[in-house]
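**Student:** mind looking at a prediction? Sequence and model below.
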Amino acid sequence: MKKAAILGGTFSPPHLGHLLIANEVLYALDLDEVRFMPNHIPPHKVQPLGVSDKDRVRMLELSIEGNSCFSIEGVELEREGPSYTYDTVRILQEMEPDTEFYFIIGADMIEYLPKWHRIDELMNLIQFVGVKRPQYKEETDYPIIMVESPQLLLSSSLIRQRIEDGITIKYLVDDKVRRYIEENKLYGSR
């Protein structure tokens, strides 16, 4: 049976912390692949600074280029309406019954798990993998596999703010992503 982990997020933009987490989980759990799954932005939220799904996917493609163990999972972008992890996991399991799925979350999400849609049923469908994140606790009553990873205090919102402020993002995102952001004037880049 194939073993694949899903790393969901807005990836606006994808940064080196995302790649580090994916790589650490891939090797710690001896997985076949890690799929980056860009989330649909809920209808009540405005897309961050006008960045399209197409731009987010392209930046992910540039980030994972050359790593055969990384791919993009587009199932949430193809669906209409709100994207609940429970529904997404059910769809993935129906599409690929011979794949054992894991779902990677940061410690910030571990604290929030009790509020997830249908969390108790979801826990019966998929194995959650938690990754430590600075300033967050990873204590939970839910069965989560914790993976050690070098910790970076890095977020997409920090990167967007640096771009808006005209501060370099070199070494925070893949160079191809940095060039893509600059060439396409994303996030208010100059």
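**Tutor:** Received the coordinates, thanks.
**Student:** contacts, neighbours, all on C-alpha from now
**Tutor:** OK.
**Student:** can you confirm Phe101 is in a helix?
**Tutor:** No - looking at Phe101 with DSSP: H, G, I helix; E, B strand; the rest coil, it is strand, so not inside a helix.
**Student:** what about it, how many residues nearby?
**Tutor:** 23 (other CA atoms under 10 Å).
**Student:** over to Gly66?
**Tutor:** Gly66 sits with 9 neighbouring residues when counted by other CA under 10 Å.
**Student:** who touches Lys115 in this structure?
**Tutor:** Residues in contact with Lys115 (CA atoms under 8 Å, 6 or more residues apart in numbering): none are found.
**Student:** and with 10 Å instead?
**Tutor:** By CA atoms under 10 Å, 6 or more residues apart in numbering, the contact set of Lys115 is Met109.
**Student:** which parts of this structure are strands?
**Tutor:** For the chain, the strands defined by DSSP state E occupy 2-9, 33-38, 70-72, 99-106, 127-131, 144-147.
**Student:** does anything pack onto the fourth one? Which helices or strands?
**Tutor:** Looking back up the chat, that one is strand 99-106. With contacts defined as 3 or more CA pairs under 10 Å, 6 or more residues apart in numbering; DSSP states H and E, the packing partners of strand 99-106 are strand 2-9, helix 16-28, strand 33-38, helix 85-95, helix 119-125, strand 127-131, strand 144-147.
**Student:** A further structure is provided below for comparison with the first:
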Amino acid sequence: MLIAQMAASQVALDQVIWIPDRSSPHKSRSSLASFEHRREMVATSIADRPNFVLSPLLSNRSGTSLAIDTLLYLQKSQPDDRLYWIIGADAFQTLPKWPRCREIGAQCNWLVAPRPNPGDGEWEKMQVQTNAIGRRVAEQMALFDVQIQWQVLAMPAIEISSSQIRRYCTEGRSIRYLVPEAVITYIAAHQLYRSPTTANS
């Protein structure tokens, strides 16, 4: 949520489209809630933000979700819009390995969110490391004759990741201030991300 808010303000985005993935080839599904639960949590989180929109794209689609399919859908549904892809630095550095990355790379602008090293929240280091990732990805894509447009988002030096939030839930630790209150209520009501121990406590 924070990354989306920072991107929207820094680049003056008219709209941020949220597309929860049903089955991504880049992530293990073992620790994730079902698609329906994740979609509902997104809807709950953005309910009071009119420029944040939940896409129906993957709601009725089964199988693996590929980035190229998402991009083609957005280009077809919003042909006059300039597209930006908001992405974390960890995922961005894998772009050259994505299926059909040549088609994806040049079709949108990449807004890259830094992630601080564990125990190191210094913004300058985050900025330097993420810019280095961006240059490396640009060089790798250039080998495919693809020029990409990218920029690093200015982010506060705090450590929040989806895996961290899931781990906290599993361990029975508080996630207050890490996610919206409505999402905390939803997770508790549906006992998501709980180990047998925390679920029975």
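**Tutor:** Sure, I can see it. Note that the structure is predicted; figures quoted are calculated from it, not measured.
**Student:** a markdown table for the helices and strands packed on strand 99-106 of the first structure, including distance to Leu158 of the first structure?
**Tutor:** Output for those, formatted as a markdown table (distance: least, CA to CA, whole Å):
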| stretch | distance to Leu158 of the first structure |
| --- | --- |
| strand 2-9 | 15 |
| helix 16-28 | 12 |
| strand 33-38 | 18 |
| helix 85-95 | 25 |
| helix 119-125 | 29 |
| strand 127-131 | 19 |
| strand 144-147 | 24 |
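**Student:** highest mean neighbour count out of those?
**Tutor:** Of all these, strand 33-38 has the most neighbours on average by mean count of other CA atoms under 10 Å, namely a mean of 23.
**Student:** for that one, give me the average deviation versus the second structure.
**Tutor:** Its matched residues in the second structure lie on average 1.1 Å from strand 33-38 of the first structure after superposition (mean CA distance after the TM-score superposition for the first structure).
**Student:** what stretch of the second structure does that strand fall on?
**Tutor:** Aligned using TM-score structural alignment, strand 33-38 of the first structure spans residues 15-20 in the second structure.
**Student:** give me the aligned partner of Leu153 of the first structure over in the second structure.
**Tutor:** Match for Leu153 of the first structure (TM-score structural alignment): Glu159.
**Student:** distance check, its match against Glu124 of the second structure.
**Tutor:** For Glu159 of the second structure, the distance to Glu124 of the second structure equals 15 Å [CA to CA, to the nearest Å].
**Student:** of the helices and strands packed on strand 99-106 of the first structure, which is nearest Glu183 of the first structure?
**Tutor:** helix 16-28 (19.6 Å; CA to CA).
**Student:** which other helices and strands does the closest one contact?
**Tutor:** strand 2-9, strand 33-38, helix 53-64, strand 70-72, strand 99-106, strand 127-131, strand 144-147.
**Student:** check the mean deviation of the last one from the second structure.
**Tutor:** It refers to strand 144-147 of the first structure. Looks like 1.7 Å for strand 144-147 of the first structure (mean CA distance after the TM-score superposition for the first structure).
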